[in-house]
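Q: I'll drop the sequence and a predicted model, then ask my questions.
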Amino acid sequence: MNYRNADLNLLKVFEALMNEGNVTRAASKLSLTQPTVSNALRRLRETYGDPLFVRNGAGIRPTRRATELWAPLARSLRTIRGTLEGESFDASQSDARLTVSMTDYVACIVAPRLLERLGELAPGMRLHTHPGTVVDFGQSLDDNRADFAIGAYNDDVQRPGFMRSRRLWSVDFACFMRNDHPLAKLDKIPLKKFLTARHLDVSLAGRVGGIYDRVLQSRGLQRNLVSTVSHYSAAYEAVRRSDLIAVLPWSEGLETVRMTGLKRVAPPLAAPARTVELAWHERHETSALHQWFIALVVEMLAREPAARTARAKPGTRS
């Protein structure tokens, strides 16, 4: 784009399209009509000689050229806003819509707290959640199905280059069983009894054999895995109603009602601890709304014991 002919309003349209992934929503965010935004997109395409955005279901997704342009343009917009008075955001007056991808384990912890805080600070804001897995969290952020993803992502999961994240709290794993299970009277389960017991596992992606099975395999061991379910809530309830045992997430100070009536003991071999993170796409780095939400979630969970443990650990991503 020739600097002398540059139109900053076009860059604001480009930013809105990147953030919203939908022409209608971008127009609403900018308080413009849809034809006006479509016309601005046409001018952007002529300027850069690229479609920039292509249809993707009910919305649009950026082309490779648009993605390449976004990083330097986003930095420029941040600089411009910082030089001027800055972009203001009044949460109490906002009617914004945010979508967050999370597992049911995370949702049971985060959603009640988050809805309470939004009711206090941003009563007009609309929050929607949908199930998420480590398999598709990057895609859901990239194609604008979700503004944020919250989950315990493994260090061995390939993280997209566009992803930014903040640590929220640490997750340990414990062996759960019903209170009157034959093994429940033991404070420490012998390894042999543990391996031969009937095990239940959770796989959000529907895979058989997860992280804990790899821990066992690395030691030449194998447990008696008889069932896999795709929801943590189903796992806790199944354990409560059967003779199954399960190595499931547990975080100090973040227990939920699903864990009541269950015996919790340490497994003979510890499962690797994981950290729950809040993740978002880098295109939202210029959005006052998204930055406000990030600060809200981090502050909201900062008072929890598990969150303090997470912050003490090195390697926070941002």
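A: Cool, the structure landed.
Q: all contacts plus neighbour counts: C-alpha atoms, from now on.
A: Will do.
Q: can you tell me how far the nearest residue to residue 290 once chain neighbours are set aside is from residue 62?
A: Using Cα to Cα, 6 or more residues apart in numbering and skipping residues adjacent in sequence, the residue nearest residue 290 is residue 284, 6.2 Å away. Separation of residue 284 from residue 62 (Cα to Cα, to the nearest Å) stands at 14 Å.
Q: got it, and residue 213?
A: 39 Å.
Q: so which of the two has more stuff around it?
A: Between residue 213 and residue 62, residue 62 has the larger neighbour count (other Cα atoms under 10 Å), namely 20 against 16.
Q: okay, one more to line up with it:
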Amino acid sequence: MKLRRVDLNLLVIVDALLDEAHVGRAALRLGLSQPAASNALARARALFGDPLLERAQPSGLRRTQRADAMRGPLRAALAELAVIVAAGPPELADLRGAVRLVASDVPGAALGAALTAELAKRAPGIDLIFHPWHAGDEVDRLQRGEVDLAITVASTTGNALRTEHFGTYPYSVLMRHDHPAAAVKTFDLDCWLAFSHVVVSGRGDRQGSVDAALARIGRHRRVATVLHALELLCDTDLLGAFPTGVMVSSASARLTSRPVPIALEPVSLHLVRHHRTDMDPAVTLVAELLRAVGPRARANSSV
């Protein structure tokens, strides 16, 4: 393929089409009509000699094998070209687009509101999209180009990834203010295990690091509920052992905490991005804001 045959504007549209795997959403993202996006897809199919997007059952589109293979290199090439043609650093207020972030409930609760507020002040044209969390696949989704930033417990390595330590959160036991256990003089192991517990899980698992620590001393707890939110603690006698960062969420005013009566390793989080976004000013800004609001969120945890 000769470069003089390639329309760079078409490549921008192809990037959005492959990212969304949906003609309508790609058109909306780029400010195009749906017929224009469909026409661009037809031109791209002719250019690459591949369907790129094909019908999937029961409905919708899916990327072909070649489309999956070209997503990362295409995005990286477009990011580098944007830097080359830019007259200078972009004005943050002029930035438009979206930054996609995946994080578990803990950093999501701790950082979401502060991050959104700071972004609205610095770059109001950037939308922040929190993608659903599924434990263990954050880095894979980052490498596939489905998200731009990931906050994860996994410390990853590799030439394509940028990983930095993001923060450490010790555990506390959370409960509502008028919980029976909140009034006891000594909140010990027996008191803790006398109540049923709630677990936040991205996979629906009923056990986690707390259960492993209990197993080492020959004890166990009853996990009554597995879910993605803390609000249930506010209206039940359930207890939850969570990293302290969640105490800056909206539910924190209705909760109190006690020290965990066994030794638990704190949760260490890492901020990970792919090198394809090194020159993306929006992703760089959000990463910068995360570094700024992260320590404030930890300091403001009311535990």
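A: Happy to help now that I have it. The shown structure was predicted, so the numbers you read here are calculated from the model rather than taken from an experiment.
Q: coming back round to it: wait, what's in contact with the residue nearest to residue 290 of structure 1?
A: By Cα atoms under 8 Å, 6 or more residues apart in numbering, residue 284 of structure 1 lies in contact with 19, 290, 291.
Q: please tell me how far the first one sits from residue 29 of structure 1.
A: Residue 19 of structure 1 sits at a distance of 10 Å from residue 29 of structure 1 (criterion: Cα to Cα).
Q: those two: which is more packed in?
A: Higher neighbour count among residue 19 of structure 1 and residue 29: residue 19, with 24 against 15, using other Cα under 10 Å.
Q: you'd agree that one is in a helix?
A: Yes. Counting by DSSP: H, G, I helix; E, B strand; the rest coil, residue 19 of structure 1 is located in a helix.
Q: gap between it and residue 13 of structure 1?
A: 10 Å.
Q: helices and strands around the strand or helix carrying residue 276 of structure 1, which ones?
A: For residue 276 of structure 1, the host element (DSSP states H and E) is strand 274-281. Secondary-structure packing of strand 274-281 of structure 1 (3 or more Cα pairs under 8 Å, 6 or more residues apart in numbering; DSSP states H and E): helix 137-142, strand 148-152, strand 163-178.
Q: that one vs structure 2, average distance?
A: Superposing on structure 2 and averaging over aligned pairs (mean Cα distance after the TM-score superposition for structure 1), strand 274-281 of structure 1 comes out at 4.7 Å.
Q: mean distance between whichever helix or strand comes after that strand and structure 2 after superposition?
A: Following strand 274-281 of structure 1 in sequence order, the next helix or strand is helix 288-302 (DSSP H and E). With mean Cα distance after the TM-score superposition for structure 1, helix 288-302 of structure 1 departs from structure 2 by a mean of 3.2 Å once superposed.
Q: what inclination does helix 288-302 of structure 1 have with respect to strand 163-178?
A: Relative orientation of helix 288-302 of structure 1 versus strand 163-178 (axes from the mean of the first three to the mean of the last three Cα atoms, to 10 degrees): 30 degrees.
Q: list the buried residues of helix 288-302 of structure 1.
A: 288, 289, 290, 294, 296, 297, 298, 300, 301, 302 (16 or more other Cα atoms under 10 Å).
Q: and what of stretch 156-169 of structure 2?
A: Quick answer for stretch 156-169 of structure 2 (16+ other Cα under 10 Å): 161, 162, 163, 166, 167, 168, 169.
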